[in-house]
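> Okay, predicted coordinates and the sequence, questions at the end:
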Amino acid sequence: MITKNQRSTILFSVPVLLLSIPFIAMQFSKEVNWSLFDFTIAGFILFGAAFTINLILKKFTTTKSRLILIGKTLVILLLVWVELAVGIFGSPFAGR
């Protein structure tokens, strides 16, 4: 059984691992070119989602409500990430 402290450690290590992927890729390829601003925004989005998921896990006890809220959080994360990456909605925040 995973304790609450271990769960938080795992949950907040996921953004670090995800951010390390482009950082490592930048060392081997010129095609991956992230600036400090890119890492800052990505970190803000990923850690914000991790914080929200952690809060959901602490405040809600039923599995159904947890799954629904975490699913909504991940969908919002994905939509924001895709909009910033390629601008599928054409908002002023798109990377164009």
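Now that the structure is in, tell me what you want to look at.
> Please count neighbours and contacts with C-alpha atoms only from this point.
Will do.
> Residue 39 reaches residue 19, doesn't it?
Yes. Between residue 39 and residue 19 there is a contact at 7.2 Å, judged by C-alpha atoms under 8 Å.
> okay, now residue 3: neighbour count?
Residue 3 has 8 neighbouring residues, counting by other C-alpha atoms under 10 Å.
> structure B:
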Amino acid sequence: MAGILEQDQLRRNGVRAVVWGGAAVLLLLPLLAMQFTDEVDWNAGDFIVMGVMLLVACTAYEVAARIARTNAYMVAAGVAVAAGFLTTWANLAVGIIGNENNPANDLFFYVVAFALVGSLLVLLRPRPMAWVMVATAAAQLGVFAYAWLAGLGFVPVFTVVMCGLWLASANLFRRAAGQASS
């Protein structure tokens, strides 16, 4: 039994190294690209914002790793964090609707905030987390519908991808709840 626990700890430490190392690589990629092209032009503020975003994502991984009782929970949390990260990154970088100055883009930050607040309200428990992720997908659809009907923009591909991620996370949280109860 001790050997299995040691192997599990080694695996988790290996994943931790990949998560934090991957974050460092992502942060350094623009710096490397700036050496070879003028197309990438980051300033100190850009690096700070990306560093904070990566720190939040990696910290969320650490919290999930401590809470998780199943691999399904870990993957569910990873998918949810990735969805929030990608939404925030795309919105800050170029904007989801039009450019980053379009005020309609603020609505997408509310979707991420909804997922975060909902997750905290249910104390990150797997069964209610599944419902939070379903509700987040519904919020994503609501933002799409509002933006489209108000004439602010039309982003069906982004909406389908993000709803798919939120719903995949919901399904994995539901699976994790079933595994934890059996």
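Noted; the coordinates are in hand. If you're wondering where the values come from, they're calculated on a predicted model, not measured in any experiment.
> which residue is nearest the middle of the first structure?
residue 46 (2.6 Å; C-alpha atoms, centre = their mean).
> Translate that one into the numbering of the second structure.
Using TM-score structural alignment, the equivalent of residue 46 of the first structure in the second structure is residue 54.
> Could you say which helix or strand holds that match?
helix 44-67 (DSSP states H and E).
> Can you state the mean residue-to-residue distance of that helix versus the first structure?
Superposing on the first structure places helix 44-67 of the second structure at an average distance of 0.9 Å from its equivalents, by mean C-alpha distance after the TM-score superposition for the first structure.
> Output the contacting helices and strands for the helix ranked longest in the second structure.
Longest among the helix segments of the second structure by residue count, using DSSP state H, is helix 2-34. If you count contacts as 3 or more C-alpha pairs under 8 Å, 6 or more residues apart in numbering; DSSP states H and E, helix 2-34 of the second structure packs onto helix 44-67.
> who touches the helix it packs on?
Here helix 44-67 of the second structure makes contact (C-alpha atoms under 8 Å, 6 or more residues apart in numbering) with 16, 19, 20, 23, 27, 73, 74, 77, 78, 81, 82, 85.
> cutoff 6 Å now
residue 23 (C-alpha atoms under 6 Å, 6 or more residues apart in numbering).
> what's the distance between that helix and the middle of its chain?
10 Å (C-alpha atoms, centre = their mean, to the nearest Å).
> Give the buried residues for that helix.
50, 51, 53, 54, 57, 58, 61, 64, 65 (16 or more other C-alpha atoms under 10 Å).
> Also stretch 57-72 of the first structure?
Buried, per 16+ other C-alpha under 10 Å, within stretch 57-72 of the first structure: 57, 66, 69, 70.
> do the same with stretch 11-26 of the second structure
16, 19, 20, 23.
> which residue lines up with residue 20 of the first structure in the second structure?
Per TM-score structural alignment, residue 20 of the first structure is aligned with residue 28.
> Okay, that match and residue 48 of the second structure: tell me how far apart.
Distance, residue 28 of the second structure to residue 48 of the second structure, using C-alpha to C-alpha, to the nearest Å: 12 Å.
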